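> please find the sequence and the predicted model below.
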Amino acid sequence: MIGSRIAAITLAEPRARSASPSPPMRMIPIVLVLLAAPGAAAAAGPVGGDASVVDGDTIEIAGERIQLYGVDAPEDWQFCLDETGADYHCGKEAALALKAFLSASRPTRCTFAGRDRYGRYIGACFRADGNDVNRWLGESGHAVSREENHDKGLYAAAQEMARSLGAGMWRGQARAEASSHVAEE
């Protein structure tokens, strides 16, 4: 991210000078920044493309895994209780619902806040029609709001809406059990 600022400042300087360097010369600082800090430069800008679903809160675009910021979906192997008290694969359901949601409006665009402990980007993602993917996961009941940096969770209101409607993993008897399955992770 610092590299982006340096590049922006360097590009702005030639206007103040009387003799502007040729376009190839103006590119040298940008190339040096990209070579010196490829992770920081890549995280600075948004990425877009066709997203594939890894699990209920992780997607992949152009070979990069992106953990959706502020939400936590059950893992593929996790179960929740449905309205009758029977187990169901809520993790697989979350992943399938996310896949259907993303395929309804492509491409997906993400901006990044950094990387997680597994090296994945942490990002906020949006469909081509502008719908917030992270918020939709909370509103549909396929993920819970994750507290980040001691806040109450960016998507806490979306989660409460899903809970009040009995949506997704909040349906029937799953309401209490669903959040504990995800929280245990």
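Great, that's in hand.
> going forward, measure contacts and count neighbours with C-alpha atoms only.
Fine.
> quick one: contacts for the residue minimising distance to the centre of the chain?
For the chain, the residue sitting closest to the mean C-alpha position, by C-alpha atoms, centre = their mean, is Leu68 at 2.6 Å. Listed by C-alpha atoms under 8 Å, 6 or more residues apart in numbering, the contact partners of Leu68 are 57-59, 122-125, 134.
> list the ones among these that fall in strands.
58-59, 122-125 (DSSP state E).
> closest one to Glu83 out of the contacts of Leu68, please.
Asp57 (23.4 Å; C-alpha to C-alpha).
> show me what contacts the closest one?
With the criterion set at C-alpha under 8 Å, 6+ apart, Asp57 makes contact with 67-68, 71-73, 95, 143.
> the spatially closest residue to Met161 that is not a sequence neighbour: neighbouring residues, count only.
With C-alpha to C-alpha, 6 or more residues apart in numbering as the criterion, Met161 has its nearest non-adjacent residue at 6.2 Å, and that residue is Glu139. Neighbour count for Glu139, taken as other C-alpha atoms under 10 Å: 24.
> quick check, Glu139 in contact with Ala158.
Yes - counting by C-alpha atoms under 8 Å, Glu139 does reach Ala158; the two are 4.5 Å apart.
> A further structure is provided below for comparison with the first:
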Amino acid sequence: MLRLCSVFVLIVACAAAACAMSVNGAVRVVDGDTLVVGGERVRLFGIDAPERAQTCQDARGRAWPCGSRATEAMKALVKPGGVRCSGTDRDQYGRLLARCFVGGRDIGEEMVAQGMAFAYRRYALDYVAAEEKAKQARRGIWQGRAEPPEQQRAAERDRATAQAAPKAGCAIKGNISAHGRIYHLPGGKDYAKTRIDTGRGERWFCSEAEARAAGWRRAGR
């Protein structure tokens, strides 16, 4: 099926198990692993770049802004234009998980090869070889010490949760995900692992009636 839109071209090819989505068009860089291509928010598959405000250490132990440098490296890679991305899945924030190319170059592989992103081994091993070469050459994040971005994100979530600790009797968690606004009751299957980030609009509720009135729906489990 081919669908032509005014801003970008969206091609959806469905097989028995999944639908592959391809997007191309005007591109905007969000950070070192996220783009907006033709209006579609895309998270590059198989890599994890430092968070925008993250700092790393160089060979002498001095801090340097690896997060903002990763964003700049991504901007340089996509500058020629003609970015095209293809993927079959979405993450919890609704972003298309995709491999992206410009001028025949795999953008994710280039970011890892430059030492501007980690190979996201928890999800894919596609760019491990490129990461090993970057390590040996001590490029980018490998010139000194760099904390994996997922650890940075976990620390931020923990701080946000601590700051947003519920009032007594207000322990219902209002979570926002790809499935929409869902509230979790204490004792529910996903309650313990659900974190509340008030910076994303998530919140605590004191009753189910309050949660429903605010537009949240109850978790199915």
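Noted; the coordinates are in hand. Just so we're clear, the structure is a prediction, and the values are computed from it rather than from any experiment.
> ok, of the ones in strands among the contacts of Leu68 of the first structure, which come out buried?
Using 16 or more other C-alpha atoms under 10 Å as the burial test, these include 58-59, 122-125 as buried.
> of these, just say which sits nearest to Ile9 of the first structure.
Gly123 (25.9 Å).
> residues contacting Cys14 of the second structure?
If you count contacts by C-alpha under 8 Å, 6+ apart, then Cys14 of the second structure has Ala20 around it.
> do you know how far the counterpart of Ala26 of the second structure in the first structure is from Gly123 of the first structure?
Alignment of Ala26 of the second structure against the first structure is given by TM-score structural alignment, with Asp50 as its counterpart. Per C-alpha to C-alpha, to the nearest Å, Asp50 of the first structure is found 15 Å from Gly123 of the first structure.
> please tell me which residues of the second structure stretch 94-101 of the first structure aligns onto.
Going by TM-score structural alignment: stretch 94-101 of the first structure matches residues 70-77.
> with the first structure overlaid, how far apart is the matching stretch on average?
Compared with the first structure after fitting, stretch 70-77 of the second structure deviates on average by 0.6 Å (mean C-alpha distance after the TM-score superposition for the first structure).
> may I see the buried residues of that stretch?
Neighbour-count burial for stretch 70-77 of the second structure [16+ other C-alpha under 10 Å]: 70-71, 73-75, 77.
> ok, and what's touching that stretch?
By C-alpha under 8 Å, 6+ apart, stretch 70-77 of the second structure touches 29-33, 49-50, 52, 102, 107, 111, 116-117.
> what is the nearest of those to Ala160 of the second structure?
Arg52 (17.4 Å).
> where is the longest helix in the second structure?
helix 149-163 (DSSP state H).
> in that one, what counts as buried?
149, 157, 160-161.
> what's the first helix or strand after that helix?
Next helix or strand after helix 149-163 of the second structure toward the C-terminus (DSSP states H and E): strand 172-177.
> which strands or helices does that following strand pack on?
Under the contact definition 3 or more C-alpha pairs under 8 Å, 6 or more residues apart in numbering; DSSP states H and E, strand 172-177 of the second structure sits against strand 180-184, strand 203-205.
> so that strand aligns onto which residues of the first structure?
The aligned range for strand 172-177 of the second structure is empty, by TM-score structural alignment.
> done for today, thanks.
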